[in-house]
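> build me a model from this:
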Amino acid sequence: MSGTPHTVSDVMTRTVAAVGRDAPFKDVVTLMEEWKVSALPVLEGDGRVIGVVSEADLLPKEEFRDSDPDRFTQRQRLDDLAKAGAVTAGELMSAPAVTVHPTATLAQAARVMAQRRVKRLPVVNDESLLEGVVSRSDLLKVFLRGDEELAAEVRHEVVDRLFPLSADHIQVEVAEGVVTLTGWVDDNGLAGVAERLARTVEGVIDVRCHLTPMSLRDDPR
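The predicted structure follows:
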C-alpha cells in the first residue's frame, strides 16, 4: 500500500455476503452469524444494491416480541414496529442504502460512516452494482503501514517537493507512526506547510516539526 491518498478500493473486502429482497428473516440471521458481520447488502436483479439489513433492523423482532406498546410508543417508533413484524430482508432493510464509490478516499468513507452512524458501507459502481464492502476496520488498515514506508513517502511527497534546495539538510524520522522533521530549510514560511502535509500522509499518527531557517544557522546570537 503506497501513495496518497488511498481509496476505498485499496482496502475494501471484495468477497461479500449479501441477500435478496425475499430472503427469510432466519436466513438473514444465519448468514450474519456465518460471516461474522453486522449488516448485509440487499440485492436485486444483477447485483444492484437496494438496501442494507443490519442487526439494528433485526432487534425490534425481539424487543417487541412479548410487549404491547402504548400509543405514544407506537407513534414514536412506527418504523421499528413495522420491522418487528417483518419476515423478509425487503421488509427489514433500511433503504435507500448508504453506499460509497470505490474511488472515494478513506477520509470520505470515514466521514460518511460517522455522519450516518454505520459500521459498514456497500461499495458500488456507477450503476449501483455491488463491488465490495468497506468497514471501519478496513479504514484503519493504513495505520499498519511500516515506519520506513511512511518515512519514504514523507520524504518524497513533502520534503523533496517543498524544499528542493535544502532537502539534503532535512531528516525524516518515523517511530511508531510519529513523524519527526528536523534540519535547516531555505524558506521557514513553508515549515508549517510541511507539517500539515506530513499529517495528510495516510498512516501518520502525529508530526513533530523542528525545522529551522538557514538564516539562523550562522547567527552568533
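> rest of the way, CA atoms for contacts and neighbours
Fine.
> could you find the closest non-adjacent residue to Val178?
Asp206 (4.8 Å; C-alpha to C-alpha, 6 or more residues apart in numbering).
> go on, Val16?
Setting aside the residues directly before and after it, Val16 is nearest to Gly132 in space (C-alpha to C-alpha, 6+ apart), at 6.0 Å.
> for Lys61, same thing?
Nearest to Lys61 is Ala84, by C-alpha to C-alpha, 6+ apart, at 4.0 Å.
> quick one: contacts for the one you found?
Counting by C-alpha atoms under 8 Å, 6 or more residues apart in numbering, Ala84 makes contact with 58-65.
> try Ser2
149, 153 are the contacts of Ser2 under C-alpha under 8 Å, 6+ apart.
> I'd assumed it was in a helix, is it?
No: counting by DSSP: H, G, I helix; E, B strand; the rest coil, Ser2 falls outside a helix, being coil.
> what separates it from Met93, distance-wise?
Here Ser2 is placed at a distance of 37 Å from Met93 (C-alpha to C-alpha, to the nearest Å).
> same deal with Val172?
Taking C-alpha to C-alpha, one finds Val172 at 49 Å from Met93.
> and what of Asp10?
Note on Asp10: its distance to Met93, by C-alpha to C-alpha, is 28 Å.
> these two: who's more crowded?
Neighbours per residue (other C-alpha atoms under 10 Å) separate Asp10 from Met93, with Met93 holding more: 24 against 18.
> for that one, which residues are in contact?
Contacts of Met93 by C-alpha under 8 Å, 6+ apart are 42, 51-54, 57.
> and if we set it to 6 Å?
Contacts here follow C-alpha atoms under 6 Å, 6 or more residues apart in numbering; on that basis Met93 touches 51-53.
> which residue sits closest to it, ignoring its sequence neighbours?
Of all residues not flanking Met93 in the chain, Val53 sits nearest, at 4.2 Å (C-alpha to C-alpha, 6+ apart).
> alongside the first, I'd like the structure of this one:
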Amino acid sequence: MHSTPRLVSDVMTRTVVALGSTVTFKDIVKAMRRRQISALPVVDAGHRVVGVVSEADLLPKEEFRAHDPDADVRLRRPEALARAQARTASELMTAPAVTVGADVSLARAARIMARHQVKHLPVVDDAGVLTGIVSRTDLLKVFLRTDADLAEEVRREVVGPLFPDPLEPVRVDVRDGVVTLTGRVRDTGLVPIAVRLTRAVEGVVDVESALTGPPWRPLLDPDLVEEP
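Presented below is the predicted three-dimensional model:
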C-alpha cells in the first residue's frame, strides 16, 4: 500500500574518504580531524571494503600509552592491547566490516546500526566495492520532511485506500511530525491498521487517533414500540 520506502541511496554520502591498508596511525587521525568524521572504511586494491577504523579503534593507543596493563586487562581485552601497538590501518581496523547496500531501506539500516552498535555503515555494491557511507545523522534526515508532505502521503497512501467511503471525512493533521487522524469510519477494525501504516510513513514521529465508528443506536423491540 505504501510508496517505496526511502532508501540508503537517498541519504548516503557518495564522496567517501577511504583508507588503504598501509595508511599510518597519524595520517588516519589527521584525516578524521580534517573531515570531522569518526570512522573511515579500509579498502583493498579493488576498492572493496575490508574493514573500518573508528575513533574507538584509535583510543587504546592513548589509554595504554603511559602504563603497562596488568594481567587482568591482558586477559579481558586482548584486542584493545593489540590496537595499542598497531601502526597501520590494517592493524587497527575492525574486520570484517559491517556494510549495507544502497537499496536497503532506512529502517533496516537503522536496525543494522543498532544491532552492531556502529555509527557509520559503508555502502557497497554487489561486489563489495565502496560506493558511499551512511551515518546515524543521515538516517535522521527523514524527520526533516515537512508536515504538509507527511499529511499528503498519509492521505494518499493510508486514508484513501483504507477508508474510501467514510461516514464523515477523515481529517489528517500533522504538527511537528505528529499525525492526528479524526473522523467517523464504517469499520473500526481498520483503525489499528491505519495507525500502524501511518506510523510506518518515513518521517512520522508519532500518531494519535480519534477515529470513531458509526453512531450508536439502541435496538428497539418492534413489539414494544408504541403505535402512533
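> got a TM-score for the two of them?
Superposed pair, TM-score by TM-score structural alignment, normalised by the length of structure 1: 0.94. Supporting alignment: 218 aligned residues with a C-alpha RMSD of 1.8 Å.
> related to what we said a few turns ago, next, work out how far apart the residue nearest to Val178 of structure 1 and Val42 of structure 1 are.
Plainly put, Asp206 of structure 1 is 39 Å away from Val42 of structure 1 if you go by C-alpha to C-alpha.
> what does Val172 of structure 1 give?
Val172 of structure 1 sits 47 Å away from Val42 of structure 1, going by C-alpha to C-alpha.
> who's more crowded, the two?
Applying other C-alpha under 10 Å to Val172 of structure 1 and Val42 shows that Val42 carries more neighbours, namely 28 against 18.
> tell me how far stretch 38-48 of structure 1 lies from the chain's centre.
Taking C-alpha atoms, centre = their mean, to the nearest Å, one finds stretch 38-48 of structure 1 lying 20 Å from the centre of the chain it belongs to.
> for stretch 176-196 of structure 2, same thing?
25 Å.
> mind listing what's buried along that stretch?
If you call a residue buried by 16 or more other C-alpha atoms under 10 Å, then stretch 176-196 of structure 2 has these buried ones: 177-185, 191, 194-195.
> just stretch 132-148 of structure 2 next, same as before
For stretch 132-148 of structure 2, burial by neighbour count (16+ other C-alpha under 10 Å) applies to 132-135, 138-139, 142, 147.
> which of these fall within helices?
Mapping the buried residues of stretch 132-148 of structure 2 onto helices (DSSP state H) picks out 138-139, 147.
> for structure 2, which residue occupies the most central location?
Nearest to the centroid of the C-alpha atoms of structure 2, with distances taken as C-alpha atoms, centre = their mean, sits Ala110, at 3.0 Å.
> grab the nearest non-local neighbour of that one.
In space, Ala110 of structure 2 is closest to Leu139, 7.1 Å off (C-alpha to C-alpha, 6+ apart).
> the one you found maps to what in structure 1?
If you follow Leu139 of structure 2 across to structure 1 using TM-score structural alignment, you land on Leu139.
> what's the distance between its match and Arg111 of structure 1?
Noted for Leu139 of structure 1: a distance of 11 Å to Arg111 of structure 1, by C-alpha to C-alpha.
> residues contacting Ser135 of structure 1?
119-120.
> can you map out the helices along structure 1?
Applying DSSP H to structure 1 gives helices spanning 8-11, 25-35, 55-63, 71-76, 78-84, 89-92, 106-116, 136-139, 147-154, 160-162, 191-200.
> out of the ones you listed, which one sits most buried?
With neighbours taken as mean count of other C-alpha atoms under 10 Å, the helices of structure 1 reach their highest mean count in helix 89-92, at a mean of 25.
> how much does that helix stray from structure 2?
Aligned to structure 2 and superposed, helix 89-92 of structure 1 gives a mean residue distance of 0.4 Å (mean C-alpha distance after the TM-score superposition for structure 1).
> distance from the chain centre to that helix, please.
Using C-alpha atoms, centre = their mean, the mean C-alpha position of helix 89-92 of structure 1 is found 26 Å from that of the whole chain.
> equivalent analysis for stretch 15-24 of structure 1, please.
A distance of 23 Å separates the centroid of the chain from that of stretch 15-24 of structure 1, by C-alpha atoms, centre = their mean.
> ok, stretch 129-146 of structure 1 next?
Chain-centre distance of stretch 129-146 of structure 1: 6 Å, with C-alpha atoms, centre = their mean.
> cool, and stretch 196-204 of structure 2?
With C-alpha atoms, centre = their mean, you get 13 Å for stretch 196-204 of structure 2.
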